[in-house]
Every structure is written in structure tokens, then in C-alpha cells.
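Participant: coords below, sequence missing:
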């Protein structure tokens, strides 16, 4: 498949960039994170380590251990949303070495930031919701996430079992897709960047570290069966948190799933308009949710300005809404988390029909 091309940048996009840049320049603000983000990163990381050590050394009752494994999975997802995500986008800090360190938090959790940058920063942020290119739309054969994908009979029930599929994401990511990308040197149809020696060493070293911290050491400390149950529960919780938050931003009834024109190359919109038509916000007035998911409920702002830290999204969302109103470009959002979740379920149900 040939990668599609967008129309040339429009006045709408130019005005949007100008006003956002003006917002930061007028206030003499950095677009990156600040003390609030760094404090949150420390709190989330400390909480994760604390729960991990308590499970390993405290030998809690099995019922408490299950709850703590769910909590640890939620914290792992929150670290991914808040620390790794901003770091990998270069928006955590104005110092690149700090961004690199923040991005590498995903390596300790078993995945690989080098592979993730191609999958997310390069592919998903450019070709959002385009079947055959955006790898985030690929949950085949279990789920049909967009109209262009082949429908199987089991998809009639996907709005019932989708959370089960999402629960497998973390384990599948860590133990299958990372290695697949490493061997094939591709994310879907997109080649990954050339890996240097240090990238190869980092890939394998962190896979070993993860195996030691989350497999070998726990088995030694608590035994095989308790570890297996705990590790599965931890992974299920992480996978559901990650998948639901990201899918509610793109795989809903209101977003579009554009296909290139007949020649297979040209798209209907310019890049900025494409992002607005394929992305939706949800529950942006819920401050606790915003804190926990690293502002990814402000997905519109993130897709338009990925190098701006999520701590600025509530402020710049007002500017983006104004420009969208001026140029009659849609700005999609759900007022509540429950509304976005319901829209995702309805989207899956509709795609499951013949």
C-alpha cells in the first residue's frame, strides 16, 4: 500500500499555529512541563514502586494482592500516559536528556520506546484512523475498528467481548509485537528508523531487566502460581486502561475513517483538518481524570500540538475552539466519560452488523 498524501496546509492551520505560538510567547511560557508535571511523575512512580515492593515483600492476603495488582496496572498505565508519553514526544522537559529518561520509563515496564515512537509519533499522529497505515486501528481478527476492515461473524458480538481483547494488549505488546517490529523492521507498512548499536543493546537489555523484575524475581519470592495470577491481573488492568483511553479518542461514532481517493494517494483534507475529523475529546472538565490520564482526554489538542505538554491543554483548547468556529471546522468532544465510552460501544456494535 502506498502512503496517502494530504492536501496542502490551509489558512486554518496557519492561523491555528500562529495563535498557539502567540499564547506561549506573550506569556513567556515554555511549551514543556513544569513543577506540577514533575511532582506528578514522582508521585506516580513512587506509588508504583511501593505497591510492587509490598506485593513482593509484604505477602498480602490473596484478595488484597489481587486489588494491588489491579492498582499497579492502573499506575503503570498512568505512568505511560503522564511520564512516558510526554517524554517520548519531547514535551516533558526542555532538556532532551530528561525527555529521554521519561520516555524510557516504558522500557522498565517491558515495552520499547524506540519502537513506540515509530508506531505512535510517526504513524498514528500522521495517518490517524487510516486503515492499512495507522497501526492503532489493527486489532484483527478479534475486533473490527473501522469500516474498511473485513467483517467476520464473531464481530456481531464484539461490543460484548471487546474489553477481554483490550485486556490482552499489554502482554501481547511486550511479548509479541515489539519483537515482530524488531525482526521485520516495520510498523505495518512503515519502516522503522535505522537502529544504532546502542538501540539494539537497549532493546535487549531492558527486555532482560523486565524479565528479571516482573518474572524471575517474583517467582523466586512468592512462587510460580501466585506470580502467574498476579502478573496476568496486572497486565489485564494495564491493557484495559491503555486501550479504552486511546480508543475513546478515535474509535467512536462521531469520528471519520477516511480512505484515499481512487488513485490511492490523495486524501480529502489537509493534515490539521484530518486530525480534527478523526479525533475527539472527552470529559475535559473532569480534573481528576485529566490528572490521571495525562491530559489525553484533550486528544484534539494533543494531536494538533504533540510537542506541547499536556499540562497546557486546558488553556490552549479554548484557542483551538475559537479558530475552529471561525473556519467552520468540526471540534468533536463528549461532555462525560460515560458518553465517550457509550459511543465507542455503539461504534463497535454498528461495525459488527452485516
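Facilitator: It's in. Keep in mind the model is a prediction, meaning the values are calculated, not measured. Numbering: from 1, shown residues only.
Participant: alpha carbons only for contacts and neighbour counts from here, please
Facilitator: Fine.
Participant: Next, the residues that contact stretch 256-276 from outside, please.
Facilitator: 2-10, 13, 126, 128-131, 146-147, 277-278, 300, 303-304, 329-332 (Cα atoms under 8 Å, 6 or more residues apart in numbering).
Participant: Below is structure B, check it against A:
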């Protein structure tokens, strides 16, 4: 089993016994405890109220947009829409994990409506990418969330970067949050790229065409309304603010969960419990944090029980934390601000590792083994 050292800013529980049991065999016992506590039961009322509140908020934003007219106060509406769309994305994420309804088709339908029709991202692309992430969190060559992009998460990817991208990587920790202002646009672009290219996107041609139609209809109505009601410059500013807020909010909610945690070698075989706990980080906070992050603050419990509804995660945390303590398995929690500091430092370390003058290529290769 791969172990992970507890870094500054983390809070790890201590084992209650000096003789931890076999970790592999204990996940079943943990799962039974969670199931017997009723924590996998659906909470329809919670999601009904959540969707009702979000729908009212969206309606209020639309009404404000119409009433304000030609005013730079429209940028406040744009920012509000960025927040509202992110909250809808959280519920779409939960529906994708079968958290909302007991029926798979009902969850898929809700997920498609919210992702494609409201938020404007591809449900099938997200499902494929996110499913692979859950199966292999922070595992080299298997987790798409640590695959090289503008930002890199592995030393070898930083070393392979060339040109302007290598310059970005050197300072990527400090640039991370500014770059997130472009993530909203990137998510919309990825939606079209994945559906047009096919590839790993789930579903047949008919499903992809249906998604493309819904996405295009949503995009046309949304962008068309903005440019119809607002002057050209203000319309571009409105879109820029909305996409920036959406991108930062999405990235700032997902980034703290795994970045800077243990990286698993590509061919390593690790039991499910250890793999999910050692690569995930919880964010401390009360009910408001659960609302703010859409339940992603309980990342460990979410990865161990992906179909668990958001309202049950806090109770599950108590059970999982005690279970990990009894096994001597590090259970990592930190504050939101501390998690951002960890992410920035980790990204800077990875980026700077590419220009280490004492780095030996042979050592780099041997280190991967």
C-alpha cells in the first residue's frame, strides 16, 4: 500500500490501535455501517428545495437583466449568473452520481437537462471524464484530471513542456486562479469539441446530436438575448464577467479536493479504501461550506460513496473518520484557505521542478519506477 505523508496545513486523525486490520477487507464493513445508518437513502425533499431556490434565483437574475436595461450594473447580474450556473452544475454532478433519484434514467435526464440546457456543458463528456477520475484518482496515466494541459500536475509533464507553455508552468501556482477565469469558456468549448469528435464521449450518434442541438439552442438563446438587449461593448463585458465568475467558482470548488495529495504510480495496485482516502482532501466548515461547494467539501466520503446524497455526507464523515483512525489511515482535512495555499505551492513546485539545474534525466526516469 502506498502511504502519504501528512503535509503542513493538513489535519490527520490518529489511530486508536497499534494493530490496524487489513484495510482491504474493512471497506465492506464500513459500507454496511453507512448503509445501516440510512445514509444512502435518497433525499428528494432536499433536492426539490435546492432546485426550487436555484430556479427562483435564475428567474430573479433574468428579471433583473430585463429591468436594468442599458446599465453597467448588468455586470452584477452577470456575476450572479456565474454563481447560479455553478450551483446548477453541482446538482447536475450529483444527478450524474445517482444521488438525486433512485432511478438511473431519471438521474440521467435531470443531469442532461441541467448540464446541457441550463449550464451549457456536455453531460456525456463530463460523465466519461469524471467516471475515469473516480475510478483512478491521482493515478498517473489513468486520471484525466491530472493529464497535462495549460497547467501540469506531474514533474515529468512539466519537464516535457516547451516554449510559452513552459514559461506558464514555471509560475503556474501563482497563475492558477487568474487562469481559472478562462475555465468557463474552456468548458463550453470542450463540450462542442468532445461531441463533434466523438472519441471517449458516451452515447451513440443520436445522443451526441441531441446534446449538440440542446447546447446550441441554449447558447443561441442566451447569447442572442445578451446582444439583443445590451450595447455591443456591454454585451461582451457581460459575457466576460459571467464566464470568469463561472470558471473561477467551478475551479475553486474542484481544485482543493485532490491537488497536492498522493500521486499513485500508473501500475500500482491499491485497495479501494486506501486509494480514495489517500488521494482526497476534505474542507472544514459548517452547513454553509456544504452549500458553497455543493458537497465537494466532503470529498473523501463522496469518493467512497459516490451515490450518497449531499445531506448525508456530514454524518458519513464521522463514521469514515473513525474508521480510518482505527486503521491508522491518514484522513486529511484542512480549511478552504489552507487548501488553496497547498494547491498553489504544489503547482509551483511541479512547475519549478522542470528547471532544476541539479536534476538528472536518469534519476527522473528511475524515479518513475
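Facilitator: Looks like it came in fine. Please read these numbers as outputs of a predicted model, since none were measured by experiment.
Participant: Quick one: residues contacting residue 233 of structure 1.
Facilitator: By Cα under 8 Å, 6+ apart, the neighbours of residue 233 of structure 1 are 66, 69-70, 73.
Participant: export those residues to TSV and tack on distance to residue 217 of structure 1 and secondary structure?
Facilitator: Compiled in TSV, those are given as follows (distance: Cα to Cα, whole Å; DSSP: H, G, I helix; E, B strand; the rest coil):
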residue	distance to residue 217 of structure 1	secondary structure
66	18	helix
69	16	helix
70	19	helix
73	18	helix
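Participant: from those residues, which is closest to residue 111 of structure 1?
Facilitator: Checking these against residue 111 of structure 1 with Cα to Cα, the nearest one is residue 73 at 14.1 Å.
Participant: Quick check: the aligned residue in structure 1 for residue 144 of structure 2 vs residue 116 of structure 1, distance?
Facilitator: Counting by TM-score structural alignment, residue 144 of structure 2 corresponds to residue 135 in structure 1. Separation of residue 135 of structure 1 from residue 116 of structure 1 (Cα to Cα, to the nearest Å): 11 Å.
Participant: do residue 51 of structure 1 as well
Facilitator: Taken as Cα to Cα, the span from residue 51 of structure 1 to residue 116 of structure 1 is 26 Å.
Participant: repeat for residue 291 of structure 1
Facilitator: 23 Å.
Participant: do the same with residue 200 of structure 1
Facilitator: Residue 200 of structure 1 is 14 Å from residue 116 of structure 1, by Cα to Cα.
Participant: Name the residue in those two with the higher neighbour count.
Facilitator: The neighbour count for residue 200 of structure 1 versus residue 116, taken as other Cα atoms under 10 Å, is higher for residue 116 (20 against 12).
Participant: Helix, strand, or coil at the more buried one?
Facilitator: helix (DSSP: H, G, I helix; E, B strand; the rest coil).
Participant: show me what contacts the aligned partner of residue 58 of structure 1 in structure 2?
Facilitator: Mapped onto structure 2 by TM-score structural alignment, residue 58 of structure 1 lines up with residue 68. Residue 68 of structure 2 makes contacts with residue 74, as judged by Cα under 8 Å, 6+ apart.
Participant: Could you report the neighbour count for the closest residue in space to residue 321 of structure 2 that isn't next to it in sequence?
Facilitator: In this structure, residue 321 of structure 2 finds its nearest non-sequential neighbour in residue 331, 6.5 Å apart by Cα to Cα, 6 or more residues apart in numbering. Neighbourhood size, residue 331 of structure 2 [other Cα under 10 Å]: 25.
Participant: ok, residue 331 of structure 2 - contacts?
Facilitator: 11-13, 277-278, 281, 321, 324-325.
Participant: If you rank the residues you listed by neighbours, which is first?
Facilitator: Of the contacts of residue 331 of structure 2, with other Cα under 10 Å as the count, residue 281 tops at 27 neighbours.
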